[in-house]
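[1] model this:
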Amino acid sequence: MDEFEDEVLQFPQTPKTPWSFGRQTSTSYPSRSEITHSELESRNPSAWNPERGTELLVAAEKGDSDTVRRLLETTSLDADFCSEEDKRTALHRAAGYGHLAVVEILLKAEGNPLVQSAAGRTALHDSCIGGFDRVVKVLVRYMKRGRALDTQDKDGQSACHLAAFHGELDCFNILADKGADCGLHDNLMRTPGHLAAMRNHPSILQSLFYKGINLQVTDSQGRSPIHYAAQHGGLEALVALIQCDCPTTVGDSFGCRPHHYAAAHNHVNCLRLLIKNGCHPEGRDGSGRTPAHMAAQYDGMTCLHWLLEKGINPNIQDDQGYTPLHYAGEAGSAECFNCCLQHDAELSIRNNRDDTALDTAKLAGHPVVIEKALKSELKCRHCLHKYNFLEWEKANQPSQVERGISHAGESAYVSPLPPAQRVASQLERNRQKQQKLSAKKTSQDKKGTKSDVKLPRRDLATKYYGEHVGDIYKLDF
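    So this is what the prediction gives:
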């Protein structure tokens, strides 16, 4: 059992300590907007002493529990003192660095765990960022009122979002078990599942799936977590989402499927996995672009080369008449342009504006670099590697003697019989062997000799040298 389960943390019922002077003593925590710095200073000027307060913040950040306790007991300093720059209290700093003893002291001194910093974050947010699950347990026990666990910062992200983003599974499970909303949306309509897929944390995604959270929910642009995993190259997260039955062919608001994002960001392993699991290599988005178009447009040279090697049409056009060669010229990607030319892309194809790929490159301001790619002065590194390998194989062909030795080794033990007779004879031998075993078993059953006798236990020596070893040395096996 956890060492914190037996401990019951409660707020003081009759606050008569020096640090509670001039503060509200209700069990419902007031927000920072309800009690301002000026009000605290007007009630008790010494409670907002900058010098003492700075000393408290430094001690809390360093984990100096003795100094924190001394300042709170010997002065009337407020436990919620914060710096004017980031508005972070001592509780924020102690929780952010995982100082459990200091956190307990501040909470027992009526430190407010719901106070938000300038970024809108509570101490629970900071402890989840650092992955301090023991601190999270204590803070959660003090924040059972209402939806305090789902407090959102200025980006709309709760503590669950930050725990999922940083891959802190223990903190995430603690929040989920205490009733935090694991499907909460931030300002961009992203859930913790989106952030876990973005940072490639498959354990968080599996935890969400087992808790019944929908992993197909979309953000403000219609993208689900599987789009985020493909975009950011999270191969393990992508595998986890596919295992959780997330569809691979769903499009976002622009019709882009996950393999379009993988090609655009040059994540070839993710692209291969998605095509293997149902994505069509020439699937189009809302503008008619294929993954080859996306790879050429965003300089995804590795993905473009892999697609062209798999037989993708290099002259395929989108709704605007653009081929991958047009997009490579417009982006000024010399290697992608050369890769398309190496795979028989045509320079004469025109788009809807009657521009060739070279015209598009000139209009985009990349005539020089594309001219070098056209003359193969700048080459696709993958095409160059393939060419060098083929040339090496051609130059290092095996001699006639080496070919003869290789052929003799392959045919040295081949039966002289034709293949049909060879298979028939093998089947006949297997049948005869099976008949002999059946006849031997039948004769043993009739005699009742070895089948009814309980054999002695055998050891390693008996196994390899026979049962007579036990008779010679008179050992009991």
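[2] use CA for all of it now, contacts and neighbours both
    Will do.
[3] Not counting sequence-adjacent ones, nearest residue to Leu100?
    Spatial nearest neighbour of Leu100, excluding adjacent residues (C-alpha to C-alpha, 6 or more residues apart in numbering): Val135 at 5.7 Å.
[4] For Val68, see how far away the one you found is.
    17 Å (C-alpha to C-alpha, to the nearest Å).
[5] and the two? which has more neighbours close in?
    Of the pair Val135 and Val68, Val135 is the one with more neighbours under other C-alpha atoms under 10 Å, namely 25 against 21.
[6] who touches the more buried one in this structure?
    Going by C-alpha atoms under 8 Å, 6 or more residues apart in numbering, Val135 touches Ala95, Gly98, His99, Leu100, Val103, Ser127.
[7] to compare against the first, here's another:
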Amino acid sequence: MDEDTLKALVKLTQEGHLSSLEERIASGDSAAVQTVSSKHFGRSGDTLLHYAARHGHLDIVDYLIQRVGMDMEVCNNDYKRPLHEAASMGHHACVSYLLREGAKVDSLKKADWTPLMMACTRRNLQLIQDLLNHGADPALRNKDGWTCFHLACREGEPLVVQQLLLTRPDVWRTESKTGRTPLHTAAMHGCEEVVQILLERCGYTPDCTDSCGVTPFMDAARNGHITVARLLLDKHQASPTAVDTVGAQPVHQVAVTGQQEALCFLVRDLNVDVDQRTTGTQLTALHYAAKEGHTSAIKTLLELGADLHVRDSKRRTALHMACIGQHADTVRTLLQMGLRDTEDASGTTAQQLARKADVVRVFECGS
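    Got it, this is the predicted structure:
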């Protein structure tokens, strides 16, 4: 078969035109059929069976396996099987068919992802139940140490999370290679219902930390998920002043992400010290907000009572940090607020840290 014909076959498969696909393939000789059954296309190395499964065309999947004789375990360049493709796109009918035909339920694609893991990136409970009923192992881990339970908690579908816990009650006892639990994942993504389930049915210790010392409460706060943060406080006795491995508390982490509502929540509702310093470096939330260029967060911190002139262990002010981050608007705002350029412990002024042209111009123009 020539390249134009092969391209036409791919298009017909993707669009689900079974009768036209049959006609094209039947018009060739046995060698042509053999070419179709073993041909890998493009950089991905997909076969017609991959395309059919990805687009959910069950009739074409059946035709290619039963009539053309394609191997249902054929891999593309990422080691994806057709089952991976169908599961990742939530095509339950194709998944059920492939499983009935004997597809390997726990086959691994690149990075050690199973079809169940890929299915858990969707919210198709019936599909996930089918994989579990065919023996899919929910405890398998990919190269990053994630299980399907991490993924289900990230997606935030309570029924899927409950099904996995029903199938394997201890599935929650898992950590990624960086020490992150499914509770971290659910909190980070603001999945309140899932967090509630995890707190009620699983045995996570309060303020469990990942390899960076980050707690689920920190994850919730720094991503602006106030209701989840409150839930962790009320139901899990989380600490709003826990410290990570670099000595930063939630108030510092929230300043990094510029979450103004979370800053107000920590300072006004929980009475966290707005000028709380990190251990060692003595940085405050104001320093972090300035380095990241979060001008609105700086204004919020000042409204909350932050000291504009506070210095860290190197005697740097927020103005130094804004210049380190090369944020012209933040530098301008700090100068307009009355913060003056001074030397740090090494004798370096904020202006001397300015590198980008627009930051340099702020000083040259006197704000």
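[8] TM-score for the pair, please.
    Superposed pair, TM-score by TM-score structural alignment, normalised by the length of the second structure: 0.81. Supporting alignment: 327 aligned residues with a C-alpha RMSD of 2.4 Å.
[9] returning to what we had before: arrange the contacts of Val135 of the first structure in TSV, one row each, with secondary structure and neighbour count as further columns.
    Below are those laid out as TSV (DSSP: H, G, I helix; E, B strand; the rest coil; neighbours: other C-alpha atoms under 10 Å):
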residue	secondary structure	neighbour count
Ala95	helix	32
Gly98	coil	24
His99	coil	22
Leu100	helix	18
Val103	helix	27
Ser127	helix	27
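[10] Which residue range of the first structure does stretch 124-141 of the second structure align onto?
    Using TM-score structural alignment, the residues of the first structure aligned to stretch 124-141 of the second structure are 168-185.
[11] residues of that stretch that come out buried?
    Within stretch 168-185 of the first structure, the residues scored as buried using 16 or more other C-alpha atoms under 10 Å are 168-176, 180-185.
[12] for stretch 99-112 of the second structure, same thing?
    Using 16+ other C-alpha under 10 Å as the test for burial, stretch 99-112 of the second structure gives Leu99, Ala103, Lys104, Val105, Asp106, Ser107, Leu108, Lys109, Asp112.
[13] thinking again about what came up before, so of the buried residues of stretch 168-185 of the first structure, which ones are in strands?
    Using DSSP state E, the subset of those located in strands is empty.
[14] out of the residues you listed, who's nearest Ala439 of the first structure?
    Ala439 of the first structure lies nearest to Leu169 out of these, by C-alpha to C-alpha, at 63.1 Å.
[15] residue nearest the centroid of the second structure?
    Arg154 (7.5 Å; C-alpha atoms, centre = their mean).
[16] Please identify the residue in the first structure that aligns with that residue.
    Using TM-score structural alignment as the criterion, the counterpart of Arg154 of the second structure in the first structure is Met198.
[17] re earlier: got JSON lines for the contacts of Val135 of the first structure, with distance to Val217 of the first structure too?
    Formatted as JSON lines, the contacts of Val135 of the first structure follow (distance: C-alpha to C-alpha, whole Å):
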{"residue": "Ala95", "distance to Val217 of the first structure": "32"}
{"residue": "Gly98", "distance to Val217 of the first structure": "33"}
{"residue": "His99", "distance to Val217 of the first structure": "37"}
{"residue": "Leu100", "distance to Val217 of the first structure": "36"}
{"residue": "Val103", "distance to Val217 of the first structure": "36"}
{"residue": "Ser127", "distance to Val217 of the first structure": "27"}
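[18] Looking at the second structure now, which of the residues you listed still hold up?
    Retained in the second structure by both residues aligned by TM-score structural alignment, their matches' C-alpha atoms under 8 Å are the following of the contacts of Val135 of the first structure: Ala95, Gly98, His99, Leu100, Val103, Ser127.
[19] and which of the residues you listed is nearest Ala461 of the first structure?
    Nearest to Ala461 of the first structure among these: Gly98, at 60.1 Å, using C-alpha to C-alpha.
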